[in-house]
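Participant: Sequence below, structure please.
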Amino acid sequence: MAMLRPVLPVFEYVVNQDYIAEYLCVNKDKPMLNCNGKCYLSKMLQEEQDEKKQNLPSINMKEYPIGFVDILFCDFTPQTLENDQLPEFTSSKPRQFTASVFRPPIIC
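Facilitator: Here you go, the predicted model:
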C-alpha cells in the first residue's frame, strides 16, 4: 500500500478530472492558464509529500554512538598437501555433468 500512496492523488485526479476542474480548481476564472484542475493535483501531491516527511522517524545520533570495531586477526598458515592426498583425475577433458541429470521430456 505504501508504494501506491504517491499514485493515488494522480489516479483520483484522472478519474474525477471534470469535477475537479469545475468545482475545486482555483484558476477556473482564468481560462488562459488552461489549468483544468492541475492546481488541485499539485496541491494534493504537495500535501502527500509533506505528510510523508512528517511520518519519517527522527533518529537521535547521540543515542546510537558509532565507534571503531576491533578487527580480529586470524592466523592463516598455508597447508601443504602430500602427493597421496591430491585427488586423481582420470581424464584431462572437462566432463559435462548436466547430461546425466537433465533429460528432455519424452513425447508420447
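Participant: all contacts plus neighbour counts: C-alpha atoms, from now on.
Facilitator: Noted.
Participant: Count the residues that sit near Lys30.
Facilitator: Lys30 is surrounded by 9 other residues when neighbours are defined as other CA atoms under 10 Å.
Participant: For it, give its distance to Asn36.
Facilitator: According to CA to CA, to the nearest Å, Lys30 stands 10 Å off from Asn36.
Participant: Go through the protein and flag its longest helix.
Facilitator: With secondary structure taken from DSSP state H, the chain has its longest helix at helix 38-54.
Participant: now the other sequence, so there's something to compare against:
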Amino acid sequence: MLLLLIVVKAAVMPAICLDYELRKEYITKNICVNRNRPQLHCDGKCYLAKKLAESQKQEEQSAENTYLASLIYQVMDTANPGLFTLQPVPHALHTESAEFAYTSPFIPQVAARQVFRPPLYA
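Facilitator: As a prediction, the model looks like this:
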C-alpha cells in the first residue's frame, strides 16, 4: 500500500508532462494564454508551468497536513481521550469532594506515568 502511494506520488509530474506532450497542439491553440501572440513561442508552456506549480503546491499542502497530523498525534495523550478528567485532589483535611483538573492535549504527557508508580510501603 505504501509502495503504491509512493509510486503514484512520483508519477504525478511525469503524467502532467506526458499530458502536455500528447495535447500540445490543442493546448497551444485553445488554452495557452499567449495563443494570440505566436512571436513569443510559448507553445503552451505557460499551461505546463501552471499545472506543475499547482501539483507542487498540492504536494506541499499534503506534506504539511501530514506533518501537522503526526505532530498533533505525538503531543496528544492517546491513552486519555478526555480533556477534562475527574481527579481527586488531596487536602490536609480529607473531604469527600473532588475537583476537576484540566489536561491540555498540547502539553506532552508521559504515558508511563499511568503504568509505573512509586513502591508502596506497608
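Participant: equivalent range in the second structure for the longest helix of the first structure?
Facilitator: Across the second structure, the stretch matching helix 38-54 of the first structure (TM-score structural alignment) is residues 45-61.
Participant: With the first structure overlaid, how far apart is that stretch on average?
Facilitator: Compared with the first structure after the fit, stretch 45-61 of the second structure shows a mean deviation of 0.5 Å (mean CA distance after the TM-score superposition for the first structure).
Participant: where exactly do the strands run in the second structure?
Facilitator: For the second structure, applying DSSP state E gives strands covering 84-87, 99-102.
Participant: Where does the last one end up in the first structure?
Facilitator: It stands for strand 99-102 of the second structure. Applying TM-score structural alignment, one finds that strand 99-102 of the second structure aligns to no residue range of the first structure.
Participant: Which strands or helices does that strand pack on?
Facilitator: Contact here means 3 or more CA pairs under 8 Å, 6 or more residues apart in numbering; DSSP states H and E; on that basis strand 99-102 of the second structure packs against strand 84-87.
Participant: So which other helices or strands are in contact with the strand it packs on?
Facilitator: Counting by 3+ CA pairs under 8 Å, 6+ apart, the packing neighbours recorded for strand 84-87 of the second structure are strand 99-102.
Participant: what lines up against Met3 of the first structure once you look at the second structure?
Facilitator: For Met3 of the first structure, the aligned position in the second structure is Ala10, judged by TM-score structural alignment.
Participant: give the contact list for its match.
Facilitator: Under the criterion of CA atoms under 8 Å, 6 or more residues apart in numbering, Ala10 of the second structure has no neighbours.
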